[in-house]
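> Make a model of this:
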Amino acid sequence: MESAYTPQRFDYGDHPSQYAELWVPDARKHTAIAIIIHGGFWRQAYGAEYGRPLASDLRDRGYVVWNLEYRRTNGGDGGWPETFLDVAAGLDGLESALESSGLEPGPRVGIGHSAGGHLALWAAGRHLLPPAAPGALPETLRCLDAVISQAGVLDLALAESLALSDHAARLLMRCTPEEDPVRWQWADPADRISPGIPLLMLHGTTDEDVPVELGRSFARRAMAAGGPVDYLEFEGDHYGLITPGDKAWEMCVEGLGALEANGLGGE
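Reported below is the predicted structural model:
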């Protein structure tokens, strides 16, 4: 049975896709705030509705949730740099939304599925970007305190070389890596392999959308770089991670609880 609850909508721009939804539990049981960034290979056909079942489930568990929408490709006015600027603005708008709703801030955990995993980890490293890069933050600031990657496309260049989803990464970037290598460096979390916050990666071994080897490759590099990374595989596909009740989604919820229990430092 679908919940009758209606989240609060906060617009961070004038475009119809520039908004986020704040889901507030009847009784807040957790200090951590879950920030959901949906996937869909950055395409317009897939929107914030894919994050709502997760937001509803986490709200029922006592979490405050920020379900973020952004401009996308294929008719959604997104791509480079609009999609990145939107994710940055949507995350930066959380503080004022909490304040206006009378909610205390807390550690911010980005939960990103597929392309949303890419955007979450990119955002986590905004303080490592040069000032000229879209979405860059000063070195002293952070917009996320941890990331849970649900089969995330964390290596943008590798995704392009594998032609994932008919070269969805190239469509996002509006060029190839050879045509504008600096743009791709700014957009690719794999070029900032360890943003200095905990990263939990989950990947299904039968994932046909984002091959498990992409996750394994990134995890090996991140661990070699000394980053605080946990990598978990499970027997399953791409979509159990965003299906409440599925064992893969329960792994995400358990990971969120463990991150909070380990003492994330909110600002």
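
> C-alpha only now, for contacts and for neighbours.
Will do.

> which residue ranges form the helices in the chain?
Assigned by DSSP state H, the chain shows helices spanning 52-60, 82-92, 94-100, 115-124, 156-161, 164-173, 181-187, 212-224, 247-261.

> hmm, who's touching the last one?
With contacts defined as C-alpha atoms under 8 Å, 6 or more residues apart in numbering, helix 247-261 is touched by 31-32, 58, 107, 109, 146, 148, 150, 198, 200, 202, 234, 236, 240-244.

> who wins for proximity to residue 14 among the helices of the chain?
Minimum separation from residue 14 across those (C-alpha to C-alpha) falls at helix 82-92, 11.1 Å.

> what angle do that closest one and helix 115-124 make?
Angle, helix 82-92 to helix 115-124, by axes from the mean of the first three to the mean of the last three C-alpha atoms, to 10 degrees: 70 degrees.

> So which elements touch helix 82-92?
strand 64-68, helix 115-124 (3 or more C-alpha pairs under 8 Å, 6 or more residues apart in numbering; DSSP states H and E).

> Is it possible to get those out as a markdown table so that each row also shows mean neighbour count and distance to residue 87?
Formatted as a markdown table, the helices and strands packed on helix 82-92 follow (neighbours: other C-alpha atoms under 10 Å; distance: least, C-alpha to C-alpha, whole Å):
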| stretch | mean neighbour count | distance to residue 87 |
| --- | --- | --- |
| strand 64-68 | 29 | 8 |
| helix 115-124 | 28 | 7 |
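
> export those to JSON lines and tack on distance to residue 93?
Below are those laid out as JSON lines (distance: least, C-alpha to C-alpha, whole Å):
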{"stretch": "strand 64-68", "distance to residue 93": "10"}
{"stretch": "helix 115-124", "distance to residue 93": "13"}
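
> Which of these sits closest to residue 98?
Across the helices and strands packed on helix 82-92, closest to residue 98 is strand 64-68 (C-alpha to C-alpha), at 9.4 Å.

> Skipping adjacent residues, who's closest to residue 168 in space?
residue 41 (6.1 Å; C-alpha to C-alpha, 6 or more residues apart in numbering).

> For that neighbour, give me its contacts.
Taking C-alpha under 8 Å, 6+ apart, one finds 114-115, 165, 168-169 in contact with residue 41.

> Repeat the analysis, applying 10 Å as the threshold.
Residue 41 is in contact with 72-73, 113-116, 118, 153, 164-169, 171-172, 209-210, counting by C-alpha atoms under 10 Å, 6 or more residues apart in numbering.

> and if you look at residue 79?
Residue 79 touches 42-43, 71-73, 85, 169-174, counting by C-alpha under 10 Å, 6+ apart.

> and for comparison, fold this next one:
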Amino acid sequence: MPRIRIDYGSEPAQFGHLYIPPGTDGPVPVVMLIHGGYWSADFHLNLATTLGAELARRGVAAWNVEYRRVGAGGAWPETSADIEAALAATRTLLPEASPIPLDTGDVRLVGHSAGAQLALWVAGQRECPVRPSRVISQAGALDLASRAATRGGGAALEALFGVSYADDPQVYRDASPLHRVPTCVPTVCIHGSEDLQVPVAASRAYATAAGAAGDRVVLWEVPGEGHNAFLDRSTRSWDLTMKAVLDENPWLDEDPWFDEDPWAGS
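Sure thing, here's the model as predicted:
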């Protein structure tokens, strides 16, 4: 699938790849992909390359973004600023670079793991110039404060925030989606029951809190699948991601299971 590189800033990590659906005149929705990987420079946007290409094949534009991470010019101030800038670019830079019209009023966010934390964090930014139409959280790290409090913060979180939870718990809460509801953005949380890196309890807690705060939210738990199932086209986590991104009202579906991929052959 052809892609267009777009720089949304002057730093090396401030860029993304735009995938355009073939054979359409547009306008088409834009799906912004935020990869995970502990907010660390050890992981890159290539984690979402296959997803971006597949979404474009199914008729939407995919904006797969890189951002400054720990070890690549970033800590929390830089990482969060880059996600805001990449989202803002869907209204400015992307339409200028795209060969077909984009529906900039319909920008959907998909984040995996740490990327889901970033997606729901930016969705809750009231001053952001682009309001997403939906968020899909894949195995989201959505409760950073509780995770830090019970696990001593962890090296990844301390490297991101530059301070331990014990010394500054508020910075962890401010970045934690669980403590930022309501976002007023419809959300689908998808989480494998066998996830060892980010237990499904994180998505359960978020969905409960968001729903109680008035958000439109649904949680789809995937039996027998783990944290990285979202990177594998053969899994139900992958199929449910397609459903969550492409269905008209996925958050209304409390029982999304199906015997075969409804998108097969599309």
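
> picking that back up, quick check: the farthest pair among the contacts of residue 79 of the first structure?
85 and 170 (17.6 Å).

> just to revisit the earlier point, buried by neighbour count, from the contacts of residue 41 of the first structure: which ones?
Among the contacts of residue 41 of the first structure, those classed as buried by 16 or more other C-alpha atoms under 10 Å are 72-73, 113-116, 118, 153, 164, 168-169, 171-172, 210.

> Out of those, flag the one nearest to residue 97 of the first structure.
Using C-alpha to C-alpha, those come closest to residue 97 of the first structure at residue 116, 21.3 Å.

> So that closest one is in contact with residue 67, correct?
No: using C-alpha atoms under 10 Å, residue 116 of the first structure makes no contact with residue 67, being 11.3 Å away.

> Name the residues contacting each of those two.
With C-alpha under 10 Å, 6+ apart, residue 116 of the first structure and residue 67 have common neighbours 36-38, 110.

> Columns neighbour count and distance to residue 63 of the first structure on top of these, output as TSV?
Formatted as TSV, those follow (neighbours: other C-alpha atoms under 10 Å; distance: C-alpha to C-alpha, whole Å):
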residue	neighbour count	distance to residue 63 of the first structure
36	28	12
37	27	16
38	30	18
110	30	13
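
> what residues are up against residue 49 of the second structure?
1, 3, 17, 19, 33, 35, 62-65, 231 are the contacts of residue 49 of the second structure under C-alpha under 10 Å, 6+ apart.

> Map it across to the first structure for me.
In the first structure, the residue equivalent to residue 49 of the second structure is residue 52, according to TM-score structural alignment.

> again with residue 165 of the second structure
In the first structure, residue 165 of the second structure lands on residue 177 (TM-score structural alignment).

> From residue 175 of the first structure, how far off is the closest residue to that match other than its chain neighbours?
Once flanking residues are discounted, residue 177 of the first structure sits nearest to residue 184: 5.9 Å by C-alpha to C-alpha, 6+ apart. Distance from residue 184 of the first structure to residue 175 of the first structure, counting by C-alpha to C-alpha, to the nearest Å: 9 Å.

> Give me the neighbour count for residue 178 of the second structure.
26 (other C-alpha atoms under 10 Å).

> Leaving out the residues flanking it, which one is nearest to the aligned partner of it in the first structure?
In the first structure, residue 178 of the second structure lines up with residue 190, judged by TM-score structural alignment. Residue nearest to residue 190 of the first structure in three dimensions, not counting chain neighbours: residue 155, with 5.0 Å by C-alpha to C-alpha, 6+ apart.

> if I read this right, the one you found contacts residue 222, doesn't it?
No: counting by C-alpha under 10 Å, residue 155 of the first structure stays clear of residue 222, with 11.2 Å between them.

> Common neighbours of the two, please.
Counting by C-alpha under 10 Å, 6+ apart, the residues touching both residue 155 of the first structure and residue 222 are 190, 193.

> So residue 70 of the first structure sits against residue 78, correct?
Yes: Residue 70 of the first structure is in contact with residue 78 according to C-alpha under 10 Å; the separation is 7.8 Å.

> More neighbours: those two, which one.
The residue with more neighbours, out of residue 70 of the first structure and residue 78, is residue 70; 30 against 23, by other C-alpha under 10 Å.

> Next up, the contacts around the more buried one.
Residue 70 of the first structure touches 12-13, 15-20, 37-38, 42, 44, 47-48, 76-78, 82-90, counting by C-alpha under 10 Å, 6+ apart.

> same check, this time on residue 8 of the second structure
Residue 8 of the second structure neighbours (C-alpha under 10 Å, 6+ apart): 14-16, 65-67, 82, 85-90, 92-94.

> run the last query once more with 7 Å
Taking C-alpha atoms under 7 Å, 6 or more residues apart in numbering, we find residue 8 of the second structure in contact with 14-15, 85-86, 89.

> among those residues, who's most crowded?
Most surrounded of the contacts of residue 8 of the second structure: other C-alpha under 10 Å gives residue 86, at 27 neighbours.

> Quick check: the aligned residue for that residue in the first structure?
Residue 86 of the second structure maps onto residue 90 in the first structure, by TM-score structural alignment.

> Is it correct that residue 3 of the second structure is in contact with residue 18?
Yes: with contact defined as C-alpha atoms under 7 Å, residue 3 of the second structure counts as touching residue 18 (5.4 Å).

> With distance to residue 127 of the second structure as added columns, please give the contacts of residue 8 of the second structure in CSV.
Below are the contacts of residue 8 of the second structure laid out as CSV (distance: C-alpha to C-alpha, whole Å):
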residue, distance to residue 127 of the second structure
14, 21
15, 22
85, 12
86, 15
89, 15
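
> and in the first structure, which of those residues remain?
Counting by both residues aligned by TM-score structural alignment, their matches' C-alpha atoms under 7 Å, the contacts of residue 8 of the second structure that remain in contact in the first structure are 14-15, 85-86, 89.

> if we can go back for a sec, report the separation between the residue nearest to residue 177 of the first structure and residue 237 of the first structure.
Counting by C-alpha to C-alpha, the gap from residue 184 of the first structure to residue 237 of the first structure is 28 Å.
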